[in-house]
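> What follows is a predicted protein model with its sequence.
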Amino acid sequence: MEEKTVKHISSLFLKQFTGEISEEERKELDAWVQKNPENQAWFEQKNELNFVVDDHRNSSLVKDSEEAWVELERKMDKKSRSYRRRIIRYSSVAAAIVIVALCSILFMLKEQENVSGETPKDVHKSALISLLVDGQRDSVRLNIDKNIHIELAGVRNEANTLIYDTEKGEGNEIEYHTLYVGKGGEYKVILPDGSVVWLNSESSLRYPTRFSGKRREVELQGQGFFEVERDEQMPFEVKSGDLRVEVLGTSFDIMNYANEKQARVTLASGKLRVGNGERAMVIVPDQQVEIENRELHVRQVDVRYYTSWMGDLFLFDEEPLDRVVRKLARWYDRDFKFEDSTLVKTRFSGALPKYDDISKAFELLEMTTKVKFIIQEDVILIVRRE
């Protein structure tokens, strides 16, 4: 198929699944599909991935994405692939997200490059996960996908989750534990009160083995998503550097890495009080507090972009490239270097696969930005693409 035809028909196809296609364009697309078996096969191949877009913010979807489709078409022609039907629903998703998410799923589901039989998640099974008890020099190593017996009363390790069966109230002496998740890892902990915390790469959580007193206090470094059990008599508080997040019962994400200029608190449900010792504010679901230079700013957000790290994709919405790269660096445990410092201002919207080789993420980024990634022995160089 000629490239010019691919671009035009791809634009009509995109308009169709975003609901922007006119009646005249629909007739043109139908006529082209019925013209010959080759066209029919091409169209059915695209429809194997049945995307349903409920709402989108950018009406320039087709114009901005034609080149991505052409590039995708070239890659699809390189070798035959088997397809399976997958329905993915998006609401309020940026146009670029749709295109890059499509590319992501094509790469993840169709490319059969891993001849060793290993799953993509095998790459991250060697990540360092450890539990340190205050006052003890040695930590307990927790392996991903392996249940390690822990010689601590009331503590068990199952299915990549650390579970505390210790209870509130009088009884055993309170100890403080710190769960550390290294680069390339992620882990979950169920605290003594039943609250659940998901820890992202290069993050740690310090907490007591039993909550007592008037407050339930924990300390976070890095990023974690919290689902807090409601207890009006004993509010839950997260400390993260200068940040203080107070809650009765809710779910929210805190991102506060040492190498990030901004810290973010994003609320999924309930109500939060966020402060830094100088100022505090209360936020409601779908709001985010961003903290930079001790200044607090609140804004409306789509929570999924800030909690997607718990799933199989990283989602980005107009994110600066340097922040995208730092997230990849934490997950893949690789060092990056920008050859041209102005490239850090490049904005990226899209979806990148988590459990796949890092080269797949690079391909998708290169398809939608003006950068190129060069993998060297000890660093990944980011250069401007001509």
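Now that the structure is in, tell me what you want to look at. Being a predicted model, the structure only gives us computed values, none of them experimental.

> contacts and neighbour counts: CA atoms only from here.
Will do.

> And for the longest strand seen in the chain, what's in contact with it?
Ranked by number of residues, the top strand in the chain under DSSP state E is strand 216-227. Contacts to strand 216-227, defined as C-alpha atoms under 8 Å, 6 or more residues apart in numbering, come from residues 195-208, 211, 234-241, 249-258, 307.

> and residue 151, how far is that from residue 303?
To residue 303, residue 151 is 38 Å away according to C-alpha to C-alpha, to the nearest Å.

> my bad, should have said residue 233
Applying C-alpha to C-alpha to residue 233 and residue 303 gives a distance of 28 Å.

> Which of the two has more residues huddled nearby?
residue 303 (18 against 10; other C-alpha atoms under 10 Å).

> was I right about the more buried one contacting residue 269?
No. Under the criterion of C-alpha atoms under 8 Å, residue 303 is not in contact with residue 269, lying 9.9 Å apart.

> list the residues that contact both of these two?
residue 286.

> can you give me the helices for the protein?
Under the criterion DSSP state H, the chain contains helices at 3-18, 23-35, 37-47, 61-78, 95-110, 304-307, 321-332, 358-368.

> and the fourth one, what other elements does it pack with?
Taking 3 or more C-alpha pairs under 8 Å, 6 or more residues apart in numbering; DSSP states H and E as contact, the helices and strands that helix 61-78 lies on are helix 3-18, helix 95-110, helix 358-368.

> Please tabulate the ones you listed in TSV, including the columns distance to residue 189 and mean neighbour count.
Shown next, in TSV, are the helices and strands packed on helix 61-78 (distance: least, C-alpha to C-alpha, whole Å; neighbours: other C-alpha atoms under 10 Å):
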stretch	distance to residue 189	mean neighbour count
helix 3-18	40	17
helix 95-110	29	21
helix 358-368	27	18
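
> Now distance to residue 339 too, for those helices, in CSV please.
Shown next, in CSV, are these (distance: least, C-alpha to C-alpha, whole Å):
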stretch, distance to residue 339
helix 3-18, 33
helix 95-110, 25
helix 358-368, 15
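
> now for those helices, which one comes closest to residue 282?
helix 95-110 (30.4 Å; C-alpha to C-alpha).

> if we can go back for a sec, which entries within the contacts of strand 216-227 meet the buried criterion?
195-208, 211, 234-240, 249-257, 307 (16 or more other C-alpha atoms under 10 Å).

> So which residue is dead centre in this structure?
The C-alpha lying nearest the average C-alpha coordinate of the chain belongs to residue 309 (C-alpha atoms, centre = their mean; 2.6 Å).

> A further structure is provided below for comparison with the first:
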Amino acid sequence: MNAKENIWIEVIQQLNTNELPNQHLLDQLSTEERELIDALQADKMISNANVLINKINQDKAWNRIQTHLQVKTVKLIPALLKYAAILLLPVMILAGGIFYYIKNNEPVALNIAKLNPTDHNRATLVLADGSAVELSDNANKQLAKVAGTCITNKNKELLSYKQDGVASEKQVFNKLIIPRGAEYKLALADGTTVMINSASVLRFPVNINATDTRNVYLEKGEAYFQVAKNPNKPFVVHANGMDVKVLGTTFNVNTYTKTTRTTLVEGKVEAKSANNQIAILAPNQQAIFNQQTNSLTKTDVDVLPYVAWANGKIVFEEATLDEVMDQLSLWYDYDVDFQSDKIKQIHFSGEIERYSDIKVVLNIIEQTGGVKFSIKNRRIYVDQR
């Protein structure tokens, strides 16, 4: 196999170790390779596939050893045939099962599709020692007491940090990882609350009051902050080349695209770029840092479309269908395939309840947009009506 042909193997190996596959690798997969991997995931056969890959690699290594030792071919034929039969049997069974799965699971029209619901209350907490806790498995439970702070998970929707003793002077950091299709609320020990959106990662100090500045790090995704006022301890959000400094205020930070956006709801913030450009925001203003041009700009906005997600809604104002489906893909954990680039540019305006069944949302778009949807596994296909 050449390097290009090995990409699908790398993806399977990453999935087998519960890693999020590298996006650069995923972008290089063919449609057939993607369907194969989707089918393996749906049938929970990633582990089996990885075992077969390892066997195939061992087989190649064995052949190289035989060649290097210059063993006579006539003696190898019976043994190799026997080995090949043992090796290929599970491969053929697996391939046959995948072929049957794909052929009998063609995309079906939206009105007859049975869509699996999305569990929106999921998150992984990574503690300072590197251990991970799945919050959906530990509802209403005190998880730990660290640096004078109690960590409690409440109703699989709120992770609460509460100072319960003398805070350690040395800051201890935790990380909250939100998968695609989910969200989680975080209450920091200083009284600040953070709603963290789908496919996001926030790193934050357990004992946030231990230092003169309250620093948190939005490593990816989007978060909505309601910062507890403390004039003596500025609160700073570090996010993809932009630092947002406040004393007490409500604002949203979005890093999903190549521009980092801070949208101010109330109060006052200072947005500072990595190259020391500064923008002071008043309510209903937005700071935009473009990572490609290293430019920081400020503009007046209607804040509603940018913060509605934190209140259980998705609001579109003349958004393209491409932008709409990108939002739905994140929130409901479905992949999207457009059958033509033309339909990506259809525009929509409207308000959608964020917790609606995705089938309801897609039905509304079908009725108003001249498009039709079909479904296969967790993939939505978009075509013109």
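Perfect, I can see it now. What you see is a predicted model, and the numbers here were worked out from it, not measured in a lab.

> What value does the TM-score take for this pair?
Once superposed, chain against chain, the TM-score is 0.63 (TM-score structural alignment, normalised by the length of the second structure); 263 aligned residues with a C-alpha RMSD of 2.5 Å.

> leaving aside the residues next to it on the chain, what's closest to residue 40 of the first structure?
residue 33 (5.0 Å; C-alpha to C-alpha, 6 or more residues apart in numbering).

> residues contacting the one you found?
So residue 33 of the first structure contacts 39, 40, 43 (C-alpha under 8 Å, 6+ apart).

> By neighbours, which of those wins?
Most surrounded of these: other C-alpha under 10 Å gives residue 43, at 19 neighbours.

> What is the neighbour count of the nearest residue to residue 257 of the first structure once chain neighbours are set aside?
Spatially, and ignoring its direct neighbours in sequence, residue 257 of the first structure is nearest to residue 222 (4.4 Å; C-alpha to C-alpha, 6+ apart). Residues within reach of residue 222 of the first structure, counting by other C-alpha under 10 Å, total 22.

> what does residue 272 of the second structure give?
20.

> ditto for residue 299 of the first structure
11.

> can you check residue 79 of the second structure too?
10.

> ditto for residue 353 of the first structure
22.

> Distance of the closest residue in space to it that isn't next to it in sequence relative to residue 304 of the first structure?
In space, not counting the residues next to it along the chain, residue 353 of the first structure is nearest to residue 313; the distance is 4.7 Å by C-alpha to C-alpha, 6+ apart. For residue 313 of the first structure, the distance to residue 304 of the first structure equals 11 Å [C-alpha to C-alpha].

> Likewise for residue 160 of the first structure?
23 Å.

> Ok, residue 262 of the first structure next?
18 Å.

> which ones are touching the aligned partner of residue 270 of the second structure in the first structure?
In the first structure, the residue matched to residue 270 of the second structure (TM-score structural alignment) is residue 273. For residue 273 of the first structure, the contacting residues are 245, 246, 247, 280, 281, 282, 283, by C-alpha under 8 Å, 6+ apart.

> Now which of the residues you listed would you call buried?
245, 246, 247, 283.

> which ones are touching the first one?
Residues near residue 245 of the first structure by C-alpha under 8 Å, 6+ apart: 237, 238, 239, 272, 273, 274, 275.

> And it, how far from residue 368 of the first structure?
The value you get for residue 245 of the first structure to residue 368 of the first structure, if C-alpha to C-alpha is used, is 37 Å.

> Kindly report the same for residue 76 of the first structure.
Applying C-alpha to C-alpha to residue 76 of the first structure and residue 368 of the first structure gives a distance of 17 Å.

> for the second structure, which helix is longest?
Every helix in the second structure considered (DSSP H), the longest is helix 73-103.

> what's next to the next helix or strand after that one, contact-wise?
Downstream of helix 73-103 of the second structure, the next assigned helix or strand under DSSP states H and E is strand 108-109. Applying C-alpha under 8 Å, 6+ apart, the contact partners of strand 108-109 of the second structure are 373, 374, 375, 376.

> and the two most separated of the residues you listed?
373 and 376 (10.3 Å).

> Settle it for me: which of the two has more neighbours?
residue 373 (24 against 20).

> you'd agree that one is up against residue 366?
Yes. With contact defined as C-alpha under 8 Å, residue 373 of the second structure counts as touching residue 366 (7.3 Å).

> Around the closest residue to residue 312 of the first structure other than its chain neighbours, how many other residues sit close by?
Among residues not flanking residue 312 of the first structure along the chain, residue 354 sits closest, at 5.4 Å (C-alpha to C-alpha, 6+ apart). Neighbours of residue 354 of the first structure under the rule other C-alpha under 10 Å: 24.

> What's residue 354 of the first structure aligned with over in the second structure?
In the second structure, residue 354 of the first structure lands on residue 354 (TM-score structural alignment).

> Enumerate every residue touching its match.
Contacts of residue 354 of the second structure by C-alpha under 8 Å, 6+ apart are 309, 312, 313, 314.

> repeat that for 6 Å
The contact partners of residue 354 of the second structure, by C-alpha atoms under 6 Å, 6 or more residues apart in numbering, come to 312, 313, 314.

> And it, how far from residue 157 of the second structure?
According to C-alpha to C-alpha, residue 354 of the second structure and residue 157 of the second structure sit 15 Å apart.

> aligned partner of residue 322 of the second structure in the first structure?
Using TM-score structural alignment, residue 322 of the second structure pairs with residue 322 in the first structure.

> So for its match, what's the nearest residue that isn't a sequence neighbour?
residue 344 is the one closest to residue 322 of the first structure (C-alpha to C-alpha, 6+ apart), at 4.8 Å.
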